[in-house]
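S.K.: got a sequence here, can you build the structure:
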Amino acid sequence: MKINGNEIRPGNVLEHNGGLWAVVKTNAVKPGKGGAFNQVEMKNLIDGTKLNERFRASETVERVRLEQKDFQFLYEEGEMLVFMDTESYEQLELLKEFVGDRRAFLQDGMMVTVELYEEKPIGISLPDQVTLEIAEADPVVKGQTAASSYKPAVLENGVRVMVPPFISSGEKIVVDTNELTYLRRAD
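M.R.: Purely as a prediction, here's the structure:
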């Protein structure tokens, strides 16, 4: 769908210069001389490069709607991760690199959201929080208070996080999958 340059908002996905771009920031500029324009900062959805572009109100640009589908993580096979569409039961294979560092948080049966453009996956989002067990944590240092400092710990999936001193091996904690940080003890 075509939109005018002054209608571009953060969060929009645009087809521009043959690529797909997510709008990060916009700034409407009205110079004293000349016409007004929209200064737009965009990030490429495929390779992650950034671009600053000016769009005049009279210019039109193609706004793209991405399809979001829920998939269930099934298993890992070589360099591929296999997911299943929960509606059609079709399987989708994605390269491990597509998921990146967060693939360590994938658990059997976990629901993820895959963004598709013309049936081609271009993004994936995991749940914001997961519960994992501490595999290894340093012992508590006597006299250290909970507010003073955090200590390193290794989760069951091999990811290292900083946890408060009162957390010990074998405990389950809730971890933020975006920031890779400790949130709280699991219930």
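
S.K.: C-alpha only now, for contacts and for neighbours.
M.R.: Fine.

S.K.: now the most far-flung residue of the chain relative to its centre: how far from residue 55?
M.R.: Relative to the centre of the chain, the most outlying C-alpha is that of residue 33, 41.0 Å out, by Cα atoms, centre = their mean. With distances taken as Cα to Cα, to the nearest Å, residue 33 is found 16 Å from residue 55.

S.K.: check residue 101 too.
M.R.: Using Cα to Cα, one gets 35 Å for the distance from residue 101 to residue 55.

S.K.: again with residue 79
M.R.: Counting by Cα to Cα, the gap from residue 79 to residue 55 is 41 Å.

S.K.: same drill for these two, tell me which one is more crowded.
M.R.: Taking other Cα atoms under 10 Å, residue 79 and residue 55 do not tie; residue 55 has more neighbours (19 against 10).

S.K.: which of the helices or strands spans the more buried one?
M.R.: strand 50-56 (DSSP states H and E).

S.K.: got the buried residues for that strand?
M.R.: The neighbour-count check on strand 50-56 (16 or more other Cα atoms under 10 Å) flags 54-56 as buried.

S.K.: next: stretch 167-182.
M.R.: 167-169, 172-177, 180, 182.

S.K.: so what's the nearest residue to residue 155 once chain neighbours are set aside up against?
M.R.: Counting by Cα to Cα, 6 or more residues apart in numbering, residue 155 lies nearest to residue 134, which is 4.5 Å off, once chain neighbours are set aside. Applying Cα atoms under 8 Å, 6 or more residues apart in numbering, we find residue 134 in contact with 153-156, 168-173.

S.K.: also this sequence, please, to line up against the first:
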Amino acid sequence: MKINGNEIRPGNVIEHNGGLWAAVKTAHVKPGKGGAFNQVELKNLIDGTKLNERFRASETVERVRLEQKDYQFLYAEGDSLIFMDLQSYEQLQLQKDFVGERAAFLQDGMTVTVESHEDRPIGISLPDQVVLEIVEADPVVKGQTAASSYKPAIMENGIRVMVPPFISSGEKILVDTNEITYIRRAD
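M.R.: Predicted coordinates:
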């Protein structure tokens, strides 16, 4: 779908210079001399490079719609992660580095959303919060105030997180998968 250069908004995905780019920031500029333009910060969806580009209202760009599909995480095999399409039951294999460090939060049966363009995976989103068990936590030091002192703890997936002093080994906690931070005790 073609749109004018001044209609690009943050979050839009466009085809530009032969690649797929997501608009990160936009600013409409009206200089004293010359025509107005839209200053757009773009991020390449394939390799992550950034680019600042000016688009005039007279220019048109191709807006791309990404297909979003829900997949279920099945298992990890070496450097590959295996997912299953929830509608067709077809399997999808992605590399661990495609998911990044958040791959450690994948749990059996977890539902994730995979964004793709022309059947090529572009991005993946995990649930914002997961429940994990603490396997190792430092003991509480008497006299520490609970307000400001957090202690390091290691979760079952091997990731280190800072938790309040009252959390001990064997407890389940809710963790933010984007910030990799403790939220609260799990129910």
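
S.K.: quick one: TM-score?
M.R.: The TM-score (TM-score structural alignment, normalised by the length of the first structure) is 0.99; 187 aligned residues with a Cα RMSD of 0.5 Å.

S.K.: nearest spatial neighbour of the residue nearest in space to the middle of the second structure, skipping sequence neighbours?
M.R.: Centroid-nearest residue in the second structure: residue 125, 5.2 Å away (criterion: Cα atoms, centre = their mean). Once flanking residues are discounted, residue 125 of the second structure sits nearest to residue 113: 5.3 Å by Cα to Cα, 6+ apart.

S.K.: any idea how far residue 66 of the second structure is from the one you found?
M.R.: Distance, residue 113 of the second structure to residue 66 of the second structure, by Cα to Cα: 12 Å.

S.K.: cool, residue 10 of the second structure as well?
M.R.: 15 Å.

S.K.: the two: who's more crowded?
M.R.: Set residue 10 of the second structure next to residue 66 and count neighbours by other Cα under 10 Å: residue 66 wins out with 18 against 14.

S.K.: so the residue nearest to residue 155 of the first structure is in which element?
M.R.: strand 129-137.

S.K.: how much does that strand stray from the second structure?
M.R.: Its aligned residues in the second structure lie a mean 0.2 Å from strand 129-137 of the first structure after superposition (mean Cα distance after the TM-score superposition for the first structure).

S.K.: check which element follows that strand along the chain.
M.R.: Using DSSP H and E, the helix or strand that follows strand 129-137 of the first structure in sequence is strand 151-155.

S.K.: separation between the corresponding residue of the second structure for residue 41 of the first structure and residue 50 of the second structure?
M.R.: Under the alignment defined by TM-score structural alignment, residue 41 of the first structure is paired with residue 41 of the second structure. Distance from residue 41 of the second structure to residue 50 of the second structure, counting by Cα to Cα: 7 Å.

S.K.: same deal with residue 176 of the second structure?
M.R.: Residue 176 of the second structure is 26 Å from residue 50 of the second structure, by Cα to Cα.

S.K.: aligned to residue 68 of the first structure, what sits in the second structure?
M.R.: Matched to the second structure by TM-score structural alignment, residue 68 of the first structure sits across from residue 68.

S.K.: helix, strand or coil: sort out that match for me.
M.R.: strand (DSSP: H, G, I helix; E, B strand; the rest coil).

S.K.: residue contacts, it?
M.R.: Per Cα under 8 Å, 6+ apart, neighbours of residue 68 of the second structure: 113-116.

S.K.: from residue 177 of the second structure, how far out is it?
M.R.: Note on residue 68 of the second structure: its distance to residue 177 of the second structure, by Cα to Cα, is 20 Å.

S.K.: go on, residue 70 of the second structure?
M.R.: 18 Å.

S.K.: try residue 88 of the second structure
M.R.: In this view, residue 88 of the second structure and residue 177 of the second structure are 28 Å apart by Cα to Cα.
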